[in-house]
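Chemist: Predicted coordinates and the sequence they were generated for:
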Amino acid sequence: MVANAIQVKPLSQLTTEELKAELLTLVRDRDTEPLNQKVAYAKNELAPYFEELQQRNPHPAVESQVPIVLGVWTPVWSTIPFHDVLPGRLHDCSYQIFLENGYYANIARYAPGSKSKLIEKLSPILAAYDFMVMQKFEIREGEWFIQNIAINQTLRWRAIPLTIEKAEAWFHKVLESRWDEFTQKTALPQQLKLNNVDKTTLKKLEKTYHATPKFEHVYVDETLRIVKTQREAKQRPSYTIAVRRK
């Protein structure tokens, strides 16, 4: 006797909240997979969810998206290569912070070997590498315009967590101390000067830093963002799924 085929409910029949929940379940604990696997996963498994949610985007007008994105988000899954150029990113300590004044920061803590039992025991005396890319954002001709303005880095004790409040305080402190520089800046430096980064990684960071990517919200509401970015016209698009933290 042939078993009855399992009937899967079409995505179009799911509520938006059900779609969001299924999508987050599909990407749970998968952000550390190799990039090529994540790209294939996005194409083969996630694309139907992206397409269905895009049709239901409650804020399709770009101008209306700005007040929605203000606050703190954490990227839970992404195919952007830049996210893992440095080893040991702590996903729970990764933040995207949008401010009302048009400034934006990607902040992450890197602690290589953090999953090792030995490293865990030594964590009180080890350092973590906190990394921040600062950007300006605005809406131009109905599209998001994102421009990199600075990269900041610092070493901190690994045992002291990089909380949302600490990340926000760091962002505001740097923004305030360099406000005149940022408001008068007309061009980015051709070469980055970063400590604790090898030459190969520095070259990768420079290439991304000088790019002005296309940035589109496939879906955005008060709790979830699906962002499509493309650094160059010939490059494949990348997708990031982010959830609100604050």
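Modeler: Structure's in. What do you need? Residues are numbered from 1 along each chain as shown.

Chemist: going forward, measure contacts between C-alpha atoms and count neighbours the same way
Modeler: Noted.

Chemist: tell me, what residue is most central in this structure?
Modeler: Central residue check for the chain by Cα atoms, centre = their mean: the C-alpha nearest the mean position is that of Pro75, 4.5 Å away.

Chemist: For that one, give me its contacts.
Modeler: His91, Ser94, Tyr95, Gln96, Thr240, Ile241, Ala242, Val243 (Cα atoms under 8 Å, 6 or more residues apart in numbering).

Chemist: now the strands for the chain?
Modeler: Secondary structure of the chain (DSSP state E): strands at 71-78, 89-98, 103-110, 127-140, 143-157, 214-220, 224-230, 238-244.

Chemist: Same list (those) but as CSV, adding distance to Glu168.
Modeler: Written out in CSV, the entries for these read as follows (distance: least, Cα to Cα, whole Å):
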stretch, distance to Glu168
strand 71-78, 9
strand 89-98, 7
strand 103-110, 9
strand 127-140, 11
strand 143-157, 14
strand 214-220, 22
strand 224-230, 20
strand 238-244, 14
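
Chemist: Next up, a structure to set beside the first:
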Amino acid sequence: MVSTIVGNKFGYLSTQELKNELLELVEGRDAENLKTKVNFYQEELQPYFEELMQRNPFPVVEDQLPVVLGVWTPVWSTIPFHDILPGRIREQSYQIFHDDGLYANIARFAPGQQSSFWKNVTSKLPTYDFMVMQKYAVCDNQWCIQNIGIFQAFRNREIPLTIDDADDWFTNVVNSKIKQALQTGGLPKALKLENLDKTTIKKFEKTYLATPVLEHLYVDHELRLVKTQREPSQRPSYTIAARRR
């Protein structure tokens, strides 16, 4: 009965109205803990994902490549990696697709910025900017993703990480560290991360060594609904990403 009611409701909504409702549902909820977000997806969001999947204007993966180029921000996600460190600044989180087959997840972390007390205490400490870089291609009408590096930078927290700053960092790392390594097949097999505890480094290493699976359940020029799995045994994660540029 519930699925019939939901189906009837969606039948009266345009695709734009569906997208607007979905974005309204998740507004302000990305900071919730992972368990809460997983339950929220299962109980509230899944019907929207399934309906929009049926309306995907670009179901062929090869046709999706030019559509995703540019800069996106994950407005809501159940990917555990997104909050591997405390203090992620969501409006300074970017997913950047370049037309050379390279893609970067970039985020700024400023521990203590959620609390007024700790914000004053940590105001002079640097922020952590992290980038997970990947290669992307199409294989048998599926996205083929390969992790090729995880990079970090320590910066002044009083200067925001803008889209231009993030894109420039991405480009500079490609030119200085990745381009030649891709040509020679000499990508690093181990990470070099500083000022992090061993447990966190192990989490980054596990992410780096995985071969992730990515599927666009829905994609147009303004919105992406993405299903990802770090490995087959892992629970799927879901992300809603909105275009920034």
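Modeler: Received it, and whenever you're ready, just let me know what you need. Source: prediction; values computed, not measured.

Chemist: Drop anything exposed from the contacts of Pro75 of structure 1.
Modeler: Using 16 or more other Cα atoms under 10 Å as the burial test, the contacts of Pro75 of structure 1 include His91, Ser94, Tyr95, Gln96, Thr240, Ile241, Ala242, Val243 as buried.

Chemist: Tell me if I'm right that the last one and Ile226 touch.
Modeler: No - no contact is recorded between Val243 of structure 1 and Ile226 when judged using Cα atoms under 8 Å, the distance being 9.0 Å.

Chemist: and the longest helix along structure 1, which residues are buried?
Modeler: Among the elements of structure 1 assigned as helix by DSSP state H, the one spanning the most residues is helix 164-177. Burial within helix 164-177 of structure 1, assessed by neighbour count using 16+ other Cα under 10 Å, is assigned to Ile164, Ala167, Glu168, Phe171, Leu175.

Chemist: repeat for stretch 135-150 of structure 1
Modeler: Within stretch 135-150 of structure 1, the residues that qualify as buried by neighbour count (16+ other Cα under 10 Å) are Gln135, Lys136, Phe137, Glu138, Trp144, Phe145, Ile146, Gln147, Asn148, Ile149, Ala150.

Chemist: for stretch 95-111 of structure 2, same thing?
Modeler: Neighbour counts using 16+ other Cα under 10 Å place 95-98, 102-111 of stretch 95-111 of structure 2 among the buried residues.

Chemist: against structure 1, where does it fall?
Modeler: On the basis of TM-score structural alignment, stretch 95-111 of structure 2 is assigned to residues 96-112 in structure 1.

Chemist: residues making contact with stretch 234-241 of structure 2?
Modeler: In this structure, residues lying in contact with stretch 234-241 of structure 2 by Cα under 8 Å, 6+ apart are 72-79, 223-229.

Chemist: run the last query once more with 6 Å
Modeler: Residues outside stretch 234-241 of structure 2 that contact it (Cα atoms under 6 Å, 6 or more residues apart in numbering) are 73-79, 223-229.

Chemist: just those now: which is nearest Ser3 of structure 2?
Modeler: Using Cα to Cα, Leu225 is the member of those that sits closest to Ser3 of structure 2, with 20.7 Å.
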